[in-house]
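Q: Structure here, sequence nowhere to be found:
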């Protein structure tokens, strides 16, 4: 009888552990972009709001870099969507390799990426964004017999005294990113 009860308890604990592991795996999958392995938009906002609240509470700098790949539709139309996917994967790998563990990088959708940089002011963010842009412009993605050279337009904003939501930073970084596009693309623009 005791052996049966012990076995039943062990089996129940094993089932609970398996269920917990499956739950954690599903939660992680819900926060990850399937193609690139980066955080997705949902994760960016979930983790980003925490960083924003910490930065506001401790009065430390927080900077947002928004990046949109230039002429990505042309890449897809010319080389095919699988080639475009390969570009997205390699750009994502480049971003992951160049940021700190405390930073948040996410694919926001399509060919748009966001990088949230805690304890980073505009000057430091501009240096990082310029380095990323230079690396990106030197990146050559080989796909079948094609060689694809992506570029990007980048906008940067930082946490201001009146900012209460991540969307406040994003709005200014987006505006700066579109100014980069309007000025000829493949450049970094700081939000005013």
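A: That came through, no problem. Keep in mind it's a predicted model, so treat the numbers as computed, not measured.

Q: Please make it C-alpha for all contacts and neighbour counts, starting now.
A: Fine.

Q: Can you tell me the element the residue nearest the centre of the chain falls in?
A: Nearest to the mean C-alpha position of the chain, by C-alpha atoms, centre = their mean, lies residue 106 at 1.5 Å. Element membership for residue 106, per DSSP states H and E: strand 104-109.

Q: put this beside the first:
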């Protein structure tokens, strides 16, 4: 468990995703991984010190935990990076969940006056996908998130896992209108 945010740590997250991957291979139940990075987080630390940064991280996790199902998992991977595992969640459901989550998180940050936005990479395993490892899945979700960061930040990039990655679909939020 992460001592600051009470989210699970990366080691436990990987174990839970491994379990979900086994369930997927056996039963075919879809699941989604979400890789989240806080944009402009350094500005919070610069303006409010590390105490302000810590409050931001705790607020993010608290918001996520109260707005997801009890079966969903939130993990702090390190620094200002988080991952979610959404069992029994196909691509359509993931798009709905992540859009609402990002919108709510943006409102939470604005309420506190924190200049933070969110870049998300969303990878769904469903249908005939046959991912071989948790590392492969987390790495791909991370790559999707970095694509968002390098193309303007504050957006969501979705992809359904295929043996050869399919063209991702994106959703970008303009922070001025959110």
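A: Sure thing, it's come through. These figures come from a predicted structure and were not determined experimentally.

Q: Just give the TM-score of the two.
A: Overlay of the two chains. TM-score (TM-score structural alignment, normalised by the length of structure 2): 0.83; 158 aligned residues with a C-alpha RMSD of 1.6 Å.

Q: still on that earlier bit, ok, the residue nearest to the centre of structure 1 touching residue 42?
A: No. With contact defined as C-alpha atoms under 8 Å, residue 106 of structure 1 does not count as touching residue 42 (9.2 Å).

Q: Show the residue spans covered by the strands in structure 1.
A: 62-69, 104-109, 112-118, 141-143, 146-148, 152-158, 188-190 (DSSP state E).

Q: Just name the most buried of the ones you listed.
A: Greatest average neighbour count among these goes to strand 152-158 (a mean of 28), per mean count of other C-alpha atoms under 10 Å.

Q: same for it, what does it pack against?
A: Packing contacts for strand 152-158 of structure 1, counted by 3 or more C-alpha pairs under 8 Å, 6 or more residues apart in numbering; DSSP states H and E, involve strand 62-69, helix 122-138, helix 166-182, strand 188-190.

Q: so how much does it differ from structure 2 once superposed?
A: Once fitted to structure 2, strand 152-158 of structure 1 is off its aligned match by 0.7 Å on average (mean C-alpha distance after the TM-score superposition for structure 1).

Q: In structure 2, what range does that strand match?
A: Aligning strand 152-158 of structure 1 against structure 2 (TM-score structural alignment) gives residues 118-124.

Q: again, but for stretch 176-185 of structure 1
A: Counting by TM-score structural alignment, stretch 176-185 of structure 1 pairs with residues 144-153 of structure 2.

Q: Over in structure 2, tell me which residue corresponds to the residue nearest to the centre of structure 1.
A: Match for residue 106 of structure 1 (TM-score structural alignment): residue 75.

Q: For its match, give me its contacts.
A: By C-alpha atoms under 8 Å, 6 or more residues apart in numbering, the contact list for residue 75 of structure 2 reads 7-10, 13, 82-84.

Q: distance of it from residue 46 of structure 2?
A: 25 Å (C-alpha to C-alpha, to the nearest Å).

Q: Check residue 54 of structure 2 too.
A: Distance of residue 54 of structure 2 to residue 46 of structure 2, computed by C-alpha to C-alpha: 12 Å.

Q: mind checking the end-to-end distance for stretch 63-75 of structure 1?
A: This stretch, stretch 63-75 of structure 1, spans 30 Å end to end (C-alpha to C-alpha).

Q: meant to ask about stretch 158-172 of structure 1, not that
A: End-to-end distance for stretch 158-172 of structure 1: 9 Å, by C-alpha to C-alpha.

Q: Buried residues, it. List them.
A: 158-159, 166, 169-170, 172 (16 or more other C-alpha atoms under 10 Å).

Q: what does stretch 40-47 of structure 1 give?
A: By 16+ other C-alpha under 10 Å, the buried positions in stretch 40-47 of structure 1 come out as 40-45.

Q: May I see these arranged in CSV, with distance to residue 124 of structure 1 as well?
A: Listed next are those as CSV, based on distance: C-alpha to C-alpha, whole Å:
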residue, distance to residue 124 of structure 1
40, 25
41, 24
42, 26
43, 24
44, 21
45, 22
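
Q: closest to residue 178 of structure 1 among those?
A: Minimum distance to residue 178 of structure 1 across the buried residues of stretch 40-47 of structure 1 is 19.4 Å, recorded for residue 41 (C-alpha to C-alpha).
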